[in-house]
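Undergrad: Build me a model:
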Amino acid sequence: MSARLAPRVDDPATRGFFALAAEGKLGVLTCTDCGTRIHLPRPRCVGCGGAELGWSAVTGRGRARSWTVVEHQVHPLFPAPYTVVLIDVHGEQHVRMIGHLPGRVDVDENTEFVIEFEDLGPDRDGNARVLPKWTIAKELVADTRAS
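TA: Next comes the predicted model:
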C-alpha cells in the first residue's frame, strides 16, 4: 500500500460506488425507472426526475477525452508533475470519469484506458477502501510498439 488520500466509503451518496469497487467493478448510479446513468451522483434522475436510483456495474474501459499535465504541486500526496485525464467510459453515453497518472504521460484522443483497483485497506470501522484507478491499456500499448 502506498500513501494515498483515502476516500470516505460510508457516505450514503457514494457508498454504492465504493461497494462495487471492493468487488472489482466500476459503478455508476442508475435510475431504476428509466435506465439513465447519473454521473456525478445526484439524489434524483436527470432523465425522468425519479428518486429510485441504484448502483450498476459498467465496463472498466474508456478513451481519453481531454487531459492536462499538472506542473505545480498542490498537495504532498500528489507530487508534480502528474497527468489528469478525462475519460469517456465505453458504452455509456455522457459518463466521463477522471483519471490520475503520475508524471508527464503521453496521451492523445486515441489513448485507451482500463480500470484497475487499489486496495487501501479497511477504514477505522472495517469498511473496505478500494480505489478505482484508470491506467493505459497495456495490450494496446504493446500492439503499437510491435508495429
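Undergrad: going forward, measure contacts between C-alpha atoms and count neighbours the same way
TA: OK.
Undergrad: burial of residue 27, as a residue count?
TA: As a burial measure, residue 27 scores 22 neighbours (other Cα atoms under 10 Å).
Undergrad: Can you tell me the SS state at it?
TA: strand (DSSP: H, G, I helix; E, B strand; the rest coil).
Undergrad: got it, and residue 64?
TA: strand.
Undergrad: Pull the contacting residues for the residue lying closest to it once chain neighbours are set aside.
TA: Of all residues not flanking residue 64 in the chain, residue 87 sits nearest, at 4.6 Å (Cα to Cα, 6 or more residues apart in numbering). By Cα atoms under 8 Å, 6 or more residues apart in numbering, the contact list for residue 87 reads 62, 63, 64, 65, 66, 96, 97, 98, 99, 113.
Undergrad: ok but the last one is inside a helix, no?
TA: Spelled out, it's residue 113. No: counting by three-state DSSP, one finds residue 113 to be strand, located in no helix.
Undergrad: could you check the distance from the residue lying closest to it once chain neighbours are set aside over to residue 78?
TA: Distance criterion Cα to Cα, 6+ apart; nearest residue to residue 113, sequence neighbours excluded, is residue 136 at 4.4 Å. Using Cα to Cα, to the nearest Å, residue 136 is found at 19 Å from residue 78.
Undergrad: With neighbour numbers in mind, choose between these two.
TA: Neighbours were counted for residue 136 and for residue 78 using other Cα under 10 Å; residue 136 has more, 19 against 16.
Undergrad: quick one more, to check against the first:
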Amino acid sequence: MPKMSPVPDEVSQGFWDACNEGRLVVQSCNACSWLQHPPRPECYNCGSTDSVWREMSGRGKIHGYCTMYDSRIRALQEHQPFIIAVIELEDAPEIKMFSHLPGTPVDDNVPVGATVEVVYEDTKGSDQKVAEWKVVS
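TA: Down below sits the predicted model:
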C-alpha cells in the first residue's frame, strides 16, 4: 500500500527528521514532563511552549483496529480493504499512533494486544519515511 508523504511544518519537523533517521520520538514538555503525539506548538497538559524530542523504544501493542472498506481518499481506494490499527506505545501507554500493520492479512484475526515494533517505510514521490508497525508476536 503506498504511503502518502506528510508535509512537515516547524512543529512536526523533528518527528519527521527522526523517522528518516530510523528513530521514534515524541514531544516531552520541559515544564511538566508531559509526553504527547502528534506534535503541537504547546503542551496539552500545561500550555508551555518549551518542549524537546524524547526517543521511544519503538515497541508497542495493538490497542484496537478497524478495517476500511470504503475510503474517501482516492489514493487509497484501490488498496481497499485495509487495516487501520491503534498502537499503544510500550514506554508511553498514554500515546496512541495509527498504523496499517504492513504484512498483516486483512481479516477478522488482527491480534489485539499483540506486540508490535516500528518500521520505517518510504512514501510515494518523496524521500520522507513514515512510521508503521509490524506484529512481532
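Undergrad: quick one on the thing from earlier: touching, the residue nearest to residue 113 of the first structure and residue 110? I think so.
TA: No: counting by Cα atoms under 8 Å, residue 136 of the first structure stays clear of residue 110, with 10.8 Å between them.
Undergrad: rewinding a little: for the contacts of residue 87 of the first structure, which one is nearest residue 17 of the first structure?
TA: residue 97 (12.6 Å; Cα to Cα).
Undergrad: Show the contacting residues for the closest one.
TA: Residues near residue 97 of the first structure by Cα under 8 Å, 6+ apart: 86, 87, 88, 89.
Undergrad: Most neighbours of all the residues you listed, which one?
TA: The most crowded member of those, judged by other Cα under 10 Å, is residue 87 (23 neighbours).
Undergrad: Could you measure from it over to residue 19 of the first structure?
TA: Using Cα to Cα, one obtains 21 Å as the distance from residue 87 of the first structure to residue 19 of the first structure.
Undergrad: Out of the contacts of residue 97 of the first structure, list just those in helices.
TA: The helices, defined by DSSP state H, take in nothing from the contacts of residue 97 of the first structure.
Undergrad: Relative to residue 13 of the first structure, which of those residues is nearest.
TA: Among the contacts of residue 97 of the first structure, and counting by Cα to Cα, the member closest to residue 13 of the first structure is residue 89, at 20.6 Å.
Undergrad: what about the corresponding residue of the first structure for residue 21 of the second structure, how many residues close to it?
TA: Using TM-score structural alignment, the partner of residue 21 of the second structure in the first structure is residue 23. Residues lying near residue 23 of the first structure (other Cα under 10 Å) number 12.
Undergrad: Now the residue most central in space within the second structure: which helix or strand?
TA: For the second structure, residue 97 is the residue whose C-alpha lies nearest the centre (Cα atoms, centre = their mean; 4.1 Å). Element membership of residue 97 of the second structure [criterion: DSSP states H and E] is strand 92-99.
Undergrad: which ones are touching the closest residue to residue 112 of the first structure other than its chain neighbours?
TA: Leaving aside its sequence neighbours, residue 112 of the first structure sits nearest to residue 63 (Cα to Cα, 6+ apart; 4.5 Å). By Cα under 8 Å, 6+ apart, the contact list for residue 63 of the first structure reads 87, 88, 89, 90, 109, 110, 111, 112, 113.
Undergrad: same question, residue 18 of the first structure
TA: Residue 18 of the first structure neighbours (Cα under 8 Å, 6+ apart): 9, 27, 129, 130, 131.
Undergrad: Run those residues past the second structure and keep the common ones.
TA: Of these, the ones still in contact in the second structure (both residues aligned by TM-score structural alignment, their matches' Cα atoms under 8 Å) are 9, 129, 130, 131.
Undergrad: Strands - which of those land there?
TA: Judged by DSSP state E, those include 130, 131 as members of strands.
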